[in-house]
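Asker: A predicted structure for the sequence below; I have some questions about it.
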Amino acid sequence: MNDTYVTLIGNVVSEVRTSLTNTGVPMARFRLGVSPRRFDRDANQWVSRDSSFYTVVAWRRLAEHTMSSVEKGDPVVVAGRLSIREWQRDERWYTSVEVEAYSLGHDLTRGTSHFTRAPRRERDAGHTPGGRTESDSPRARAA
């Protein structure tokens, strides 16, 4: 099955919520609002279109760094795997749009940021950006 990867540029519209799974894996979650803006030449002004909202989920080190770096209102760029779920309850349909982030950072077109490199921990040494270990990667399996 093929995954759909997206890059979103928007604003954090909720507090970053953090938790640990039962096995101790850190997770961070927040809502991202994306409001497309286009310049209307006839009106000679910027016009906002309808906003879209996404739940962004980060795991492991990315979750830890998100917790200490991102706040409500921050402009961010998120790249990750898109998943859309639909379900029905009480004869009403619901839709959930979620992005499992593999990269996340401040949108530097709208401000400045200061980067501080985090020390690499021994247990993270073999992990790839998608959360797999190097031995789980398609290249390693083919070898």
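Answerer: Thanks, I have the structure now.
Asker: contacts and neighbour counts: CA atoms only from here.
Answerer: OK.
Asker: can you pull out the strands in this protein?
Answerer: 4-12, 17-20, 26-34, 37-40, 45-48, 52-59, 75-89, 92-106 (DSSP state E).
Asker: tell me which residues in the longest helix seen in the chain are buried?
Answerer: The longest helix of the chain (DSSP state H) is helix 60-69. Neighbour counts over helix 60-69 (16 or more other CA atoms under 10 Å) mark 60-63, 65-67 as buried.
Asker: will you turn the strands of the chain into CSV that also has distance to residue 113 and mean neighbour count?
Answerer: Formatted as CSV, these follow (distance: least, CA to CA, whole Å; neighbours: other CA atoms under 10 Å):
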stretch, distance to residue 113, mean neighbour count
strand 4-12, 15, 17
strand 17-20, 22, 14
strand 26-34, 19, 21
strand 37-40, 24, 11
strand 45-48, 26, 11
strand 52-59, 20, 20
strand 75-89, 11, 15
strand 92-106, 7, 16
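Asker: Turn those into JSON lines, including distance to residue 141.
Answerer: Formatted as JSON lines, those follow (distance: least, CA to CA, whole Å):
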{"stretch": "strand 4-12", "distance to residue 141": "22"}
{"stretch": "strand 17-20", "distance to residue 141": "30"}
{"stretch": "strand 26-34", "distance to residue 141": "27"}
{"stretch": "strand 37-40", "distance to residue 141": "44"}
{"stretch": "strand 45-48", "distance to residue 141": "47"}
{"stretch": "strand 52-59", "distance to residue 141": "24"}
{"stretch": "strand 75-89", "distance to residue 141": "22"}
{"stretch": "strand 92-106", "distance to residue 141": "22"}
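Asker: Put this next to the previous one:
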Amino acid sequence: MFETPITIVGNIVNDPQGRRVGDQEVIKFRVASNSRRRTADGNWEPGNSLFVTVNCWGKLVTGVGAALRKGDPVIVVGHVYTSEYDDRDGNRRSNLEMRATSVGPDLARSIVRIIEKTPSLRDDGPTADESAEEAVVDAEEEKPMPLSA
């Protein structure tokens, strides 16, 4: 079976929803990727839209669930496929879905701050028992680290 890799740049259109499938967790959300094109008079007009249901498994569940919400600009990398199902009336339907391998904020359209899951290795860093929230240090408070010879 061939897997089709794809990168989608767009916005999340619903809050990510988590659920359990067997002994694993999955978090799903929809992304809209909207194109625009320049008209002959120099104005911009909306183009086509692509809507994809994104499925996140494994380590992505924690990061996506904690960080992303409806409306956030994202870049999603993964493999795309068509999911088929029967609706309530018995009609055969299909939906474009993606199994994400990477999900992140689009830094061209947002400003974010990274919070590490593991403690920093700096000398003045927190101990392993301290939470990630306590490990956050404002950029103004950080001191440059000298380069060692």
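Answerer: Done, it's in. In this text, all values refer to a predicted model and were calculated from it rather than measured experimentally.
Asker: Quick TM-score on the pair, please.
Answerer: The TM-score (TM-score structural alignment, normalised by the length of structure 1) is 0.74; 118 aligned residues with a CA RMSD of 1.9 Å.
Asker: Pick out the residue nearest the middle of structure 2.
Answerer: Using CA atoms, centre = their mean, the residue of structure 2 that lies closest to the mean C-alpha position is residue 103, 3.3 Å off.
Asker: Kindly confirm whether my reading is correct that it touches residue 62.
Answerer: No. With contact defined as CA atoms under 8 Å, residue 103 of structure 2 does not count as touching residue 62 (11.5 Å).
Asker: Might you report the residue contacts of the residue located most distally from the centre of structure 1?
Answerer: Note on structure 1: the largest C-alpha distance from the chain mean falls to residue 42, namely 35.5 Å (CA atoms, centre = their mean). Applying CA atoms under 8 Å, 6 or more residues apart in numbering, we find residue 42 of structure 1 in contact with no residue.
Asker: Against residue 116 of structure 1, how distant is it?
Answerer: Between residue 42 of structure 1 and residue 116 of structure 1 the computed distance is 45 Å (CA to CA, to the nearest Å).
Asker: got it, and residue 36 of structure 1?
Answerer: Per CA to CA, residue 36 of structure 1 is found 31 Å from residue 116 of structure 1.
Asker: quick one, which of the two is more surrounded?
Answerer: More crowded of residue 36 of structure 1 and residue 116, by other CA atoms under 10 Å: residue 36, with 13 against 6.
Asker: Touching, the more buried one and residue 49? I think so.
Answerer: Yes. Assessed by CA under 8 Å, residue 36 of structure 1 is found in contact with residue 49 at 5.5 Å.
Asker: Contacts only, for residue 79 of structure 1.
Answerer: Contacts of residue 79 of structure 1 by CA under 8 Å, 6+ apart are 5-8, 99, 101-104.
Asker: Which of these are conserved in structure 2?
Answerer: Retained in structure 2: 5-8, 101-104, out of the contacts of residue 79 of structure 1 (criterion both residues aligned by TM-score structural alignment, their matches' CA atoms under 8 Å).
Asker: isn't residue 40 of structure 1 right next to residue 47, touching?
Answerer: Yes. Taking contacts as CA under 8 Å, residue 40 of structure 1 lies within contact range of residue 47: 6.5 Å.
Asker: Let me see the contact set for residue 48 of structure 1.
Answerer: By CA under 8 Å, 6+ apart, the contact set of residue 48 of structure 1 is 35-38.
Asker: That one matches what in structure 2?
Answerer: Superposed on structure 2 with TM-score structural alignment, residue 48 of structure 1 falls opposite residue 46.
Asker: Now do its match against residue 55 of structure 2, distance only.
Answerer: On the measure of CA to CA, residue 46 of structure 2 and residue 55 of structure 2 end up 27 Å apart.
Asker: And for residue 9 of structure 2?
Answerer: Taking CA to CA, one finds residue 9 of structure 2 at 15 Å from residue 55 of structure 2.
Asker: show me the contacts for the closest residue to residue 39 of structure 1 other than its chain neighbours.
Answerer: Closest residue in space to residue 39 of structure 1, ignoring its immediate chain neighbours: residue 46 at 4.4 Å, by CA to CA, 6 or more residues apart in numbering. Neighbour list for residue 46 of structure 1: 37-40 [criterion: CA under 8 Å, 6+ apart].
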